[in-house]
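Q: Just need the structure, nothing else, for what follows:
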Amino acid sequence: MTSVVDTITKPIRGFVPTVTKQCWGFMIGSAFFALGSAPAFSTWLGSGGANLLFFVGAIFFTVAGFIQLFLSGAMTVDVDFAPGRMVRAEWLTAAAQSFGTIMFNMSTTAALHARTLRAEEKLVWNPDASGSVAFLISGFFAFVAHAHVAKAVDPTKVAWWSLVLNFVGCVAFAFSAVGAYIKPNGDVYDNTLANWGTFIGALCFLFASLIVLPWWSRNKSGQDIQSGTQNKAK
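A: Now for the predicted structure:
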């Protein structure tokens, strides 16, 4: 018989941050970005439809980014050299990526309402470029964090390929931001580069999360196994 406590705690468990939810957040967000920038389909959608997909995708990105930051652990760790503590690469990775997702959220929200050249430059492109730089920083520190617990280069591990795909996605988003730069006459620098950069980057992020989705390595007890730790995912 189900107790009152169980009835109350089950919905609460749905809000508990897990690696599975983090992966799905990035995957769903990436899917929206990929659809919004897909060749031909984005043309059929028009700028309004594409911007709406980017807006929804950025929300999933932001939620996944917060989960990643929550799961990254303590910000600093004790070391045996001055000043005695240092910021953990895992935390820097998550913090930079989380900041980037917030910038994309700001950019995609502004894109739904921006009607002037100044608004598009200040409220749309600037946050987009900032988010892309933050993603690049995050991608770099992800390799540093991985090197602390495993080989710097290990093609035999799925986690390593996930890092590579993630970094390629970060680079693609950076190219997208360059292509989306707004020139003084109001035109974008290279619309093709902007769309393809977003599309390729989104696909990379999607597969980077898909291949490390804890579902693939779930053991018989129903626990998620990743990087030598077990995370309950329900």
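Q: okay, CA-based contacts and neighbour counts for the rest of this
A: Noted.
Q: Show me what counts as buried in the lengthiest helix in the chain.
A: With secondary structure taken from DSSP state H, the chain has its longest helix at helix 41-71. For helix 41-71, burial by neighbour count (16 or more other C-alpha atoms under 10 Å) applies to 42, 45, 50-69, 71.
Q: Which other helices and strands does that helix contact?
A: In terms of contacts (3 or more C-alpha pairs under 8 Å, 6 or more residues apart in numbering; DSSP states H and E), helix 41-71 is packed against helix 19-37, helix 89-111.
Q: Make a markdown table from those helices and add mean neighbour count and distance to residue 127 to it.
A: Formatted as a markdown table, the helices and strands packed on helix 41-71 follow (neighbours: other C-alpha atoms under 10 Å; distance: least, C-alpha to C-alpha, whole Å):
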| stretch | mean neighbour count | distance to residue 127 |
| --- | --- | --- |
| helix 19-37 | 24 | 16 |
| helix 89-111 | 24 | 5 |
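Q: quick one more, to check against the first:
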Amino acid sequence: MPRAPGRRSPQWWTGVLFAVGSLCFLVAALASLWSSAPRSAIGVTFFAGSLCFTAAALLQHGTAIRDARGPLPPPATLRHPSLWPHRHVDVLATFVQLVGTVLFNVNTLLAMEDHLTARQADLRVWAPDAIGSVCFLIASQLAFCGTCRAWFAVRAHERDWWIAAVNLLGSIAFGIAAVASLVLPSGDAVSATLSNATTAAGAACFLVGALLLLPHEPRSQGQKVRVPRAERA
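A: Have a look, this model is predicted:
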């Protein structure tokens, strides 16, 4: 079904929501590096960012499901036939990512609780964070393989490759942050500074990927859009 003139596409909303969520994580992580920053405001910012992530992931998963309902491409067009068709990889990747964002919702919400013991902090806060980070790593690797149609390839001339690559880097940074945030029996994290720094780095990568995801939309309703010759028939 064609979009009504002036109506934003699902891809545009996905990019905007991911960008807002990434910005929230970036600001909150940088603020966490200063001890004078209010802890409650940081917690709320992280939680708001995680909700944006979940909304974007849900929208992206729905789009992937709709795209996968079409006919499959001929096997001869696949560079690496042993991989699943690209759209089916997208469905799996976006679902795993959605699970990860929900776990981040739990993580950021419970992180605002005060007076948690080390064990409680690890079970309620660190465990959802760690599992969610693993989900992000799996989803990003699946998306990267689906974009490359191989386990690894460099396609610097393709915009989709850059989106998948920076998101994979962001997921790796989030994974490092999760390891560094493990609470020791003493009550201190393995490295709070490293955790906040890599969270900020990962959020910056996700922000770049989200901005690259934004499609080029017509500036006005009267602007003509060039239609490929194959679609005019």
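Q: And residue 187 of structure 1? What does it align with in structure 2?
A: Aligned counterpart of residue 187 of structure 1 in structure 2: residue 188 (TM-score structural alignment).
Q: can you count the residues close to that match?
A: 12 (other C-alpha atoms under 10 Å).
Q: Equivalent analysis for residue 154 of structure 2, please.
A: If we define neighbours as other C-alpha under 10 Å, then residue 154 of structure 2 has 10 of them.
Q: which of the residues in the helix or strand that contains residue 178 of structure 1 are buried?
A: If you go by DSSP states H and E, residue 178 of structure 1 is part of helix 158-179. For helix 158-179 of structure 1, burial by neighbour count (16+ other C-alpha under 10 Å) applies to 159-179.
Q: helix or strand right after it?
A: Following helix 158-179 of structure 1 in sequence, per DSSP H and E, is helix 191-210.
Q: Trace stretch 49-57 of structure 1 over to structure 2 and give me the residue numbers.
A: Under TM-score structural alignment, the match for stretch 49-57 of structure 1 is residues 41-49.
Q: check the fit of that stretch onto structure 1 and give the mean distance.
A: Once the two models are superposed, stretch 41-49 of structure 2 sits on average 1.0 Å from its counterpart in structure 1 (mean C-alpha distance after the TM-score superposition for structure 1).
Q: Residues touching that stretch, excluding its own?
A: Applying C-alpha atoms under 8 Å, 6 or more residues apart in numbering, the contact partners of stretch 41-49 of structure 2 are 20-25, 27-29, 31-32, 105, 108-109, 111-112.
Q: switch the cut-off to 10 Å
A: By C-alpha atoms under 10 Å, 6 or more residues apart in numbering, the residues outside stretch 41-49 of structure 2 that reach it are 17-32, 39-40, 50, 53, 101, 104-113.
Q: With stretch 87-97 of structure 1 instead?
A: 61-62, 64-78, 98, 100-101, 103, 131-148, 170.
Q: run the last query once more with 8 Å
A: 65, 68-69, 72-77, 134-135, 137-142, 144-145.
Q: looking at it, residue 192 of structure 1 is touching residue 179, isn't it?
A: Yes - using C-alpha atoms under 8 Å, residue 192 of structure 1 makes contact with residue 179 at a distance of 7.4 Å.
Q: surely residue 188 of structure 1 meets residue 177?
A: No - the pair residue 188 of structure 1 and residue 177 does not pass the contact test of C-alpha under 8 Å, sitting 10.1 Å apart.
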